[in-house]
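Visitor: sequence and predicted model, in that order:
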Amino acid sequence: MARRRSSASAPADAELLLPRPPGVIRQFWARHPLFTDIVVAVIGFLIALTTAGPVGTGDADPGAAFHIVSMIIAIAAAASLMLRRRWPLLPYALAVLLQLVMLAYPSAAGSPLLILSMYAVAVYGSSRLCWIAYGVGMGAIAIVGGLGVLVGAVDLQAALNALLAAAVVALVGALVGINIGNRKRYLEAVIDRSRQLVVERDQQAQLAAAGERSRIAREMHDVVSHSLTVIVALSEGAAATSDAARARGAMEAAATTAREALAEMRTMLGVLRDGDLDAPLAPLAPVSPYDVVAAAQRAGYPATLVVTGAADLSDGAQYALGRIVQEGVTNAMRHAPSATGIRVSIEHGADATNVTVRNDRAEPSTAPGGFGLRGIAERTAHIGGTLSAGPDGAGGWELTASIPVTAPTPTSDPGSEDAS
């Protein structure tokens, strides 16, 4: 799992451009942590060998059993330093245990191991854990020393000297370790936060790209679907009539529709190629419902438009209104070619603008649903409106939408910003 996490963070680390640790020696230690652990353990082992042996205090020799026990504890404490990164309390507990054993016959054996283990607790644990371990360790030495004095097994001066020496040595290790450990944890937190920012930046870029693809697909569908439907209808009408003048007029209307579609696509694609970050994300002019109905009439469809009232709609609402009418009329032209009426009604009220596109003689379709209704549903929801579409119960099809006059501030949909 650690290897997987390391490989996952490698690209982020490459973009962070982290500086190398200063100094050749520090770089070497950073690249070879196992070798560092071995060196520390060997140093502790040598200290244990030289200081935990027989002591020349002038007192009676404590005996071979005492030397064997103290040497075993000292060697175990030194060996446990290799595990200090994972279990920092283990070498500290063994160092405190050695200090307790040496209360009977004072020696400096525990002091070097105590300072190394206390340092490890502060660096690889936490500052809070370090102070708790310091208090528990020194308290244990004080309690055991006090009990030894009470039973006469330990001299009072020797017990005080041992406690003071252990407290000072462990305090030095704690202070140095806390300073270095806090700096180490701070740098790790900064680097980890930087990694998160890089990952979040990439995720935001992916979301923006997905939203942009959705927006482009919606725009292309609106433009191409409506324009091609009108062009096909005009071309079929021109091919079916024997009147040269009517055929010429139909083809001219088809050419006009094609040019308008090309101009709208150039506007949209030109915005995508624009390097200006403040460039709008939608065509500059909203689609006019009058132009949509006029194009359907030129194609020979019985389309009518009735507008009631007036309202000052925002650019986003006007754009959505035009696209809703365009999609409704296009669907009627495509799925109801024999319709006797395509009626578009726009009613501007005080709070909302209601749009209705209704046609008769709708033919059932077995083809899978496209992106048109989904796209205008997203547009309508983006500005706080509602949309519904379905059979009207009389053999026709009806599309209704309600657009609020005052649209709320859009949120959460990066791909719907094209309506703003």
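Guide: Perfect, thanks for sending it.

Visitor: make it CA atoms for all contacts and neighbour counts henceforth
Guide: Fine.

Visitor: list the helices and strands the longest helix seen in the chain packs on?
Guide: Longest helix in the chain by number of residues (criterion: DSSP state H): helix 156-240. The contact analysis (3 or more Cα pairs under 8 Å, 6 or more residues apart in numbering; DSSP states H and E) places helix 156-240 against helix 2-16, helix 110-124, helix 127-151, helix 244-273, helix 289-298, helix 315-335, helix 372-382.

Visitor: please work out which of these is packed deepest.
Guide: Mean neighbours per residue, mean count of other Cα atoms under 10 Å, is largest over the helices and strands packed on helix 156-240 for helix 110-124, with a mean of 27.

Visitor: this is the comparison structure:
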Amino acid sequence: MADSPAGEARVRQDADLALPRPPGVIRRFWARHPVFSDVLIALLCLMLSLAGISAGAVHAPWALSFAIVILVLAGCTSLLFRRRVPLLAFALAVALQMTVPFAPHGGAVALLIVSTYSLAVYGSNRLCVIAGVAGTLLVTAVSGGVAGVLHPDDALPQTMNTFFNTGLSVVLGALVGVNVGNRKRYLHAVIDRSRQLAIERDQQAELAAAAERERIAREMHDIVSHSLTVIVALAEGAGATPDAERARTAMAATAATARSALTDMRAMLGVLRSDDPEAPLAPLGSVSPADVVTAAQQAGFPVTLTTTGTAGLPPTIASAIGRIVQEGLTNAMRHAPRARSIPVRIDTHDDHVQITVTNDGATAPARAGGFGIRGLQERARLAGGTLESGPDGPGRWMLRADLPLAPPRQEDIA
């Protein structure tokens, strides 16, 4: 019911769906106050039933009249629970109708109509049909048997009269109830579907936000990690060399690297801001492997770049190649500062590109759980390729990625 905490929560949840208000002031009032409506219907049925039995049951024996009154009171009381147990009210209405052959009265008409209506609305159409047919046949059979014993000359007319009266009441309640029940179940199905779509929309928004956070984390890691590694190497070289000219060159390269990192950071954060009209709103472009290698060479590392193949690269693949080379050199500069050789190879074939970054200065296994390798694996997976990193002989470490030139299928990414 809407008066319960669960009903109030459901009303608030439906309000979030921006559903239109139900038409009609009375209908909205009854929908919001089901207990009041049930009490009102029960009292109305009680008055109609008592008025219906006053003409016939009062002339019956006192025991039968008492039983009829008890059935009326029980049937009207059961209407208070018709939403949860609609079959109970219908069974009591049928029992009250079965007393008609003993003391003719019309006290069960209102109960039959309302209880049959409740079966269709709060039960099901199938239950309404089965119960209606069974109840009508049962009342007709009892009426025929009683009339055959008490009034054998008028048995057939009385039986047919009871059959039509009972059937008409049941059919009237069933027709209204089936119509209202079908509409109610259809609206509930539409609301449930809307609620499901709202949940799926929120889930998709959360997934999109998580994917965007992962992308930003990858970009931020690549920018900050690589730039700071190069800056530290340049600053250490400038402080260690006695040559003033080389020191100035190193510091100039440090400043250039820092300015480039600031520019990339601003471009990266520009996609997150809506109050800066001058901030770029597009994600960062691809990083040139040649620029990354040049920066590492300026920091004093023995990096070489070898490229084969001349096939044009899609923007997604070009961006992934640049970031893979950048992260591979960052790891080499950080974990293999005394490497004598850091070769970088980019081999472009007809259908895929292979990127290899090796160094001969690895002294200890790489720390597990780093964000750099995990981010590169995510980049490779998004591009439809693979990436692996691990030892390549004594003192050597290798980072290898294989990216297809054809765009990946959606199921492959998933």
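Guide: All right, it came through fine. For clarity, every value in this text was computed on a predicted model and none was experimentally measured.

Visitor: any idea what the TM-score comes out to?
Guide: For these two chains in superposition, a TM-score of 0.90 is obtained (TM-score structural alignment, normalised by the length of the second structure); 408 aligned residues with a Cα RMSD of 2.7 Å.

Visitor: on that earlier part again, of all the helices and strands packed on helix 156-240 of the first structure, which lies closest to S365 of the first structure?
Guide: Comparing those against S365 of the first structure with Cα to Cα, the closest turns out to be helix 315-335 (7.5 Å).

Visitor: that older thread, mind putting the helices and strands packed on helix 156-240 of the first structure into CSV with distance to G23 of the first structure?
Guide: Output for these, formatted as CSV (distance: least, Cα to Cα, whole Å):
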stretch, distance to G23 of the first structure
helix 2-16, 21
helix 110-124, 20
helix 127-151, 27
helix 244-273, 48
helix 289-298, 73
helix 315-335, 60
helix 372-382, 57
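
Visitor: which stretch among those helices comes nearest G56 of the first structure?
Guide: Of all these, helix 110-124 sits nearest to G56 of the first structure, with 16.5 Å by Cα to Cα.

Visitor: which positions in the second structure sit opposite that closest one in the alignment?
Guide: Per TM-score structural alignment, the counterpart of helix 110-124 of the first structure in the second structure is residues 108-122.

Visitor: residues contacting the matching stretch, please?
Guide: 45, 48-49, 52, 72, 75-76, 79, 82-84, 86-87, 89-90, 93-94, 96-97, 125, 127-128, 132, 166, 169-170, 172-178, 180-182, 184 (Cα atoms under 8 Å, 6 or more residues apart in numbering).

Visitor: now do stretch 191-207 of the second structure
Guide: 14, 17.

Visitor: mean deviation of it from the first structure?
Guide: For stretch 191-207 of the second structure, the mean deviation from the first structure after alignment is 2.4 Å (mean Cα distance after the TM-score superposition for the first structure).

Visitor: buried stuff in that stretch?
Guide: Within stretch 191-207 of the second structure, the residues that count as buried by 16 or more other Cα atoms under 10 Å are 194-195.

Visitor: cool, and stretch 220-229 of the second structure?
Guide: Buried residues in stretch 220-229 of the second structure (16+ other Cα under 10 Å): 220-223, 225-229.

Visitor: same check, this time on stretch 378-397 of the first structure
Guide: For stretch 378-397 of the first structure, by 16+ other Cα under 10 Å, it's 378-387, 389, 396-397.

Visitor: how much space separates A104 of the first structure from I231 of the first structure?
Guide: 105 Å (Cα to Cα, to the nearest Å).

Visitor: who has more neighbours, these two?
Guide: Per other Cα atoms under 10 Å, whichever of A104 of the first structure and I231 has more neighbours is I231, with 24 against 17.

Visitor: please name the nearest non-neighbouring residue to that one.
Guide: In this structure, I231 of the first structure finds its nearest non-sequential neighbour in A254, 4.9 Å apart by Cα to Cα, 6 or more residues apart in numbering.

Visitor: right, and the one you found touches E236 too?
Guide: No - here A254 of the first structure does not reach E236: they are 10.4 Å apart, not a contact under Cα atoms under 8 Å.

Visitor: return the residues in contact with G372 of the second structure.
Guide: 218, 221-222, 327.

Visitor: I misspoke; the intended subject was V35 of the second structure.
Guide: So V35 of the second structure contacts 1, 80 (Cα under 8 Å, 6+ apart).

Visitor: how near is it to A93 of the second structure?
Guide: On the measure of Cα to Cα, V35 of the second structure and A93 of the second structure end up 21 Å apart.

Visitor: now do T249 of the second structure
Guide: 101 Å.

Visitor: for T358 of the second structure, helix, strand, or coil?
Guide: The three-state label given to T358 of the second structure by DSSP: H, G, I helix; E, B strand; the rest coil is strand.

Visitor: which non-adjacent residue is nearest it?
Guide: M398 (4.3 Å).

Visitor: likewise for I324 of the second structure?
Guide: L376 (6.3 Å).

Visitor: what's that neighbour aligned with over in the first structure?
Guide: By TM-score structural alignment, L376 of the second structure lines up with I376.

Visitor: in this structure its match contacts G322, no?
Guide: No - in terms of Cα under 8 Å, I376 of the first structure does not count as a neighbour of G322; the distance is 10.0 Å.

Visitor: quick one, what contacts R409 of the second structure?
Guide: So R409 of the second structure contacts G384 (Cα under 8 Å, 6+ apart).

Visitor: how much space between it and R381 of the second structure?
Guide: According to Cα to Cα, R409 of the second structure stands 11 Å off from R381 of the second structure.

Visitor: Q97 of the second structure too?
Guide: Using Cα to Cα, Q97 of the second structure is found at 74 Å from R381 of the second structure.
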